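Colleague: Mind folding the following:
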Amino acid sequence: MLTLLALGSVAGFAAGMFGIGGGGMIVPILTTIFLSKGFSPDLALHMALGTSMATIVVTSFSSFRTHNKAGFVIWDIFWYIAPGVIVGTLLGSSIAVRINYVYLALFFSAFMFYSSTRMFFSKTYTEKAVKTLKNYVHFIAGIFIGTISALVSIGGGVLNVPYLNFQGINIKKAIGTSAAIGFPIAIGGTLGYIINGINVTSLDELNLGYVNLGCFFFISFASFLAAPLGAKTVRKVPSKLIKKLFAIIPFTLSIRMFFEILGA
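Modeller: Sure, this is the predicted structure:
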């Protein structure tokens, strides 16, 4: 229980500060926990992805509410991206439970390597001239963002923030809008993992599809309390050092998870 509470606190803080969902930390640790309980590698990974996505519902809501109060959510863009990410997350979760778990774990680790490297070496975002993109571009981008987010169980921040900043949007508003977009990503992804796992008989009795309700409760409780702290911190503290720390952790955990699954 303490492990889950600590995990939720760190994930929630990261969500609030960087507009990310924390799946890079939650999925590897939950996979290890489920493997230790005797679940097969494929079920362990699918449960970790589904449960992580469910926790992001709570984390993203808490985070974007704080960002919205500060005026950092651009709702015009949100409403064009949101339908696309819902379509994408339903698609991504359906793909995730149908491909070989080794390939899924490899994809997860590779994506975490990309996102961690990008976060670790990223330079300070600079102000640019704002680019006005067509509404259908936001919808298509949403499908892509949603699909990848569901496959690796993230809130989409590592994709949302660069996409928004590319348009010349201020980094704080990009993070705030990303946190808001994380909410429909989490809703769609969670529904997808529930629907695709609802008829799997070998799951735990505490499961709703591929979502483990016990782990969901403890992680969500802690992340809900920690997310506003992260959102407030991003406005007051230079985040370079903390950003590098959050880049190293998910990469290390994802590599460990991959080899654990191979050895299971």
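Colleague: When you work out contacts or count neighbours from here on, use the C-alpha atoms and nothing else.
Modeller: Will do.
Colleague: buried ones in stretch 210-229?
Modeller: 210-213, 215-229 (16 or more other Cα atoms under 10 Å).
Colleague: Next: stretch 72-84.
Modeller: By neighbour count with 16+ other Cα under 10 Å, stretch 72-84 contains the buried residues 72-74, 77-78, 80-84.
Colleague: Before we compare anything, build this one as well:
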Amino acid sequence: MELTAPIGEIVMLAAALATAGAVAGVLAGLFGIGGGAILVPVLYQFLAFLGVDEAVRMHLSVGTSLGIIIPTSIRSFMAHKARGAVDMELLKTWAIPVPAGVVIGSLIAAYVSADGLKLIFAVIATVVAAKMLFDRGGLRLGDDIPGNPVRAIIGGFIGLVSTLMGIGGGVMNNTFMTLYGRPIHQAVATSAGTGTLISVPGMIGFMWAGWGAPGLPPFSIGYVNLLAMLLVVPITVLVAPFGVSLAHRLSRRGLQLFFGIFLLIVAVRFVLSLFL
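Modeller: Model (predicted):
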């Protein structure tokens, strides 16, 4: 395909993408997310200015975001684990259900439209944002995380939905763990590990889903663009530990408010993009 954006705009957007990578890296450590909630809309705009076909633009944004999340989640997870904050028992029980959900999500992504992916992203982000903003700790579904088969079903659902959103699962996992009485700091730390379980098979799945698709830009393998990954990954990996440090200094309520406001802004942006 032929790129249509002037070189000046490409340079400017590359700088914006690098900045988004820095923000995503901090968010990875701060919220236990892979940064996809900020990367997906920025990648979408980046690809739009490059003249990438709208039919594959959202899919590329989601798939590339999952690729970027891999090293970011690993770096964030290791930093949280060093502080003893990760629930390793939960992660071990999700070693199969979460990737299984990712596989199903990748299969769905091969057929769902770009607007469909946007709508999924916006709806889930709004629900989770509302929970974070208005729940002061009183809303609980139980005193502890349920065992199997409920745990496995929830893990599979988190993997599926997060794959379709292009995120590392922190959005869903934070909500799940806090609804069952776990501290927000433990939820954030464990979510970084969940991101690893989602991002690796998710990237592979989007490569497969987009294999041979028309309209893909240069340096793409399926719905994953290697050039965008090369620009963003080093920055996100470098700054993720700063977010981890910040997460352990904030209060539970402060962490919830920041997370909820952030998600709500992203959801509004995607809803607006459906009509503009």
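Colleague: TM-score them against each other, please.
Modeller: Once the chains are overlaid, their TM-score stands at 0.89 when taken by TM-score structural alignment, normalised by the length of structure 1; 263 aligned residues with a Cα RMSD of 2.4 Å.
Colleague: Restricted to helices, list the buried residues of stretch 72-84 of structure 1.
Modeller: 77-78, 80-84 (DSSP state H).
Colleague: could those residues be laid out in CSV, adding distance to residue 111 of structure 1?
Modeller: Listed next are these as CSV, based on distance: Cα to Cα, whole Å:
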residue, distance to residue 111 of structure 1
77, 25
78, 24
80, 25
81, 22
82, 22
83, 24
84, 21
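Colleague: Residue 145 of structure 1: which of these is nearest?
Modeller: Proximity to residue 145 of structure 1 was ranked across those by Cα to Cα; first place goes to residue 84, at 8.3 Å.
Colleague: Give the equivalent position in structure 2 for that closest one.
Modeller: In structure 2, the residue matched to residue 84 of structure 1 (TM-score structural alignment) is residue 97.
Colleague: Could you report the neighbour count for the counterpart of residue 65 of structure 2 in structure 1?
Modeller: In structure 1, the residue paired with residue 65 of structure 2 according to TM-score structural alignment is residue 52. Here the neighbour count serves as a burial measure; for residue 52 of structure 1 (other Cα atoms under 10 Å) it reads 35.
Colleague: and residue 52 of structure 1, what element?
Modeller: Here residue 52 of structure 1 sits within helix 41-69, counting by DSSP states H and E.
Colleague: Just give me the mean distance for that helix relative to structure 2.
Modeller: Compared with structure 2 after fitting, helix 41-69 of structure 1 has a mean deviation of 0.7 Å; criterion: mean Cα distance after the TM-score superposition for structure 1.
Colleague: what distance separates that helix from the centre of its chain?
Modeller: Relative to its parent chain, helix 41-69 of structure 1 has a centroid offset of 6 Å by Cα atoms, centre = their mean, to the nearest Å.
Colleague: re the thing from before, isn't the match of residue 84 of structure 1 up against residue 158?
Modeller: No: here residue 97 of structure 2 lies out of contact with residue 158, judged by Cα atoms under 8 Å, at a distance of 9.2 Å.
Colleague: quick one: the strands in structure 2?
Modeller: For structure 2, strands defined by DSSP state E occupy the ranges 220-221, 224-225.
Colleague: The last one against structure 1, how far on average?
Modeller: Plainly put, strand 224-225 of structure 2 ends up 0.8 Å away from its match in structure 1 on average once the two are laid over each other (mean Cα distance after the TM-score superposition for structure 1).
Colleague: again with the first one
Modeller: Once superposed with structure 1, the aligned residues differ from strand 220-221 of structure 2 by a mean of 1.1 Å; criterion: mean Cα distance after the TM-score superposition for structure 1.
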